[in-house]
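Student: Model the structure of this input:
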Amino acid sequence: MRTTILSFSLLFCSLITFSQNDSNCACCTEEHGAFDFWVGQWTVIKPDGSPAGKNIIEKIQDDCVLMENWTSASPGYTGTSYNFYNGQTKKWEQLWIDNQGQSLHMTGGRTGDKMIMKTDWMVAANGNRYYHQISWTLNTDGTVRQLWETFPEGQPTQIAFDGLYKKEE
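Tutor: Predicted coordinates:
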């Protein structure tokens, strides 16, 4: 009888432990880790070599969210984004909010060494349609290139931002 009770007790404790591990690691999938290459403290450089700003990307909410905190080299501009893998849509999402009252919502995913997200079509004040697309490319030297492009309908693509992320020591 003691052996049976001991066996059931061990089985019960094992089940509790395994279920706790599963619930503590809800975002421990390959998909959830697809943007981890962006995590870190970065100095961001423009194509001409001048500083663009500083960016800190960290994992929060039990590794389910990447939080970005951007500070521009031009005084007075900051922004924060929340990036996460949406298991229902099977897409990555970013919600960007800055200190100028602007926001941006994008969705996308990783292809090779590149995370690509874009907005839905938007309408400018003049009635023209456009969308934004941002890509983050992991380079072989560990740097990350962020390219923000705007695609106005029927017009050439415009580059809104091009920055090279270099990890701070």
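Student: rest of the way, CA atoms for contacts and neighbours
Tutor: Will do.
Student: Return the residues in contact with the most centrally placed residue in the chain.
Tutor: Residue closest to the mean C-alpha point of the chain, counted by CA atoms, centre = their mean, is Asn83 at 3.8 Å. Applying CA atoms under 8 Å, 6 or more residues apart in numbering, one finds that Asn83 lies in contact with 65-67, 92-95.
Student: just checking, it is part of a strand?
Tutor: Yes - assessed with DSSP: H, G, I helix; E, B strand; the rest coil, Asn83 lies in a strand.
Student: where's it relative to Thr17, distance?
Tutor: Distance of Asn83 to Thr17, computed by CA to CA, to the nearest Å: 30 Å.
Student: run this one through as well so I can compare:
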Amino acid sequence: MFSQLMALALSGGMQSSAVDQPAPSPPACAASENRQFDFWVGKWDVFDPKTNKKVAESLIESVYRGCGIRENWRPKTSGGGSLNIYIPQEKKWFQSWIDAQGSRAEFVGGWNGKAMVLEGDWPTPAVPGQPNRVRMTYTPYPDGSVRQTGEVSTDDGKTWKPSFDFIYRHAAEGEAK
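Tutor: Coordinates of the predicted model:
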């Protein structure tokens, strides 16, 4: 039996397993769209642009082999965080947020060529039943900072009012906690 297998192998009847193997597929999140929110990744000191006072620290990390972005928002009191992912089949970004007040919110959106814009309903525990539609815009600036603005609508997006405005500046190494 061994001699028959050897003869078959030498005659070219058996091919190496390398030839039979399909080319490896690219990593799950290798598309350029998965990198659209990478400008937000980093250790940040977060400021109110009107007063230039530091209001929070934030750690934004690329996680799960580049498939997700995790936010850890740390103001002086309370805190919260989000997980963000691009879903290619839907061509959209999704963000799931939770915080220390017991709030949970889901946002959907995408890159508009200049900024990441996410929108969703954010229930307010203090005012049960009041609809709050929130639109957040994350804009990267040439100096490496990021501006995050928020707008709120209580009429399902017909009108919008400013809600928050933050400037993220890279924290000095070891400053963000």
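Student: sorry, back to before: and for the residue nearest to the centre of the first structure, nearest residue in space, chain neighbours not counted?
Tutor: The shortest distance from Asn83 of the first structure to any non-neighbouring residue, by CA to CA, 6 or more residues apart in numbering, is to Gln94 (4.4 Å).
Student: Quick check: the aligned residue for the one you found in the second structure?
Tutor: If you follow Gln94 of the first structure across to the second structure using TM-score structural alignment, you land on Gln95.
Student: hmm, back to that, pull the most distant pair out of the contacts of Asn83 of the first structure.
Tutor: Farthest pair in the contacts of Asn83 of the first structure (CA to CA) is Met67 and Trp92. Separation: 13.3 Å.
Student: Locate the nearest residue to Leu83 of the second structure once chain neighbours are set aside within the secondary structure: which element?
Tutor: Once flanking residues are discounted, Leu83 of the second structure sits nearest to Arg70: 4.7 Å by CA to CA, 6+ apart. Assigned by DSSP states H and E, Arg70 of the second structure belongs to strand 68-75.
Student: would you say Asp62 of the first structure is within a strand?
Tutor: No - using three-state DSSP, the secondary structure at Asp62 of the first structure is coil, not a strand.
Student: Per the alignment, Tyr131 of the first structure pairs with which residue of the second structure?
Tutor: Residue pairing (TM-score structural alignment): Tyr131 of the first structure is matched to Arg133 of the second structure.
Student: residues touching the closest residue to its match other than its chain neighbours, list them.
Tutor: Excluding the flanking residues, the one nearest Arg133 of the second structure by CA to CA, 6+ apart is Asp121, at 4.5 Å. Contact partners of Asp121 of the second structure, counting by CA under 8 Å, 6+ apart, are 105-107, 131-134.
Student: distance of Asp121 of the second structure from Ser17 of the second structure?
Tutor: Counting by CA to CA, the gap from Asp121 of the second structure to Ser17 of the second structure is 53 Å.
Student: closest to Thr51 of the second structure among the contacts of Asp121 of the second structure?
Tutor: The nearest one, if we look at those relative to Thr51 of the second structure and count by CA to CA, is Val134, at 23.4 Å.
Student: Tell me how far the helix or strand hosting the closest one lies from the chain's centre.
Tutor: In this structure, Val134 of the second structure is located in strand 133-140 according to DSSP H and E. Remark: strand 133-140 of the second structure is offset 12 Å from the chain centroid, using CA atoms, centre = their mean, to the nearest Å.
Student: average distance between it and the first structure?
Tutor: With mean CA distance after the TM-score superposition for the first structure, strand 133-140 of the second structure departs from the first structure by a mean of 0.4 Å once superposed.
Student: who's in contact with that strand?
Tutor: Residues from elsewhere that reach strand 133-140 of the second structure (CA under 8 Å, 6+ apart): 39-40, 114-122, 146-157.
Student: quick one on the thing from earlier: now the contacts of Asn83 of the first structure: which count as buried?
Tutor: Buried subset of these (neighbour count, 16 or more other CA atoms under 10 Å): 65-67, 92-94.
Student: From those residues, pick the one nearest Lys59 of the first structure.
Tutor: Leu66 (4.6 Å).
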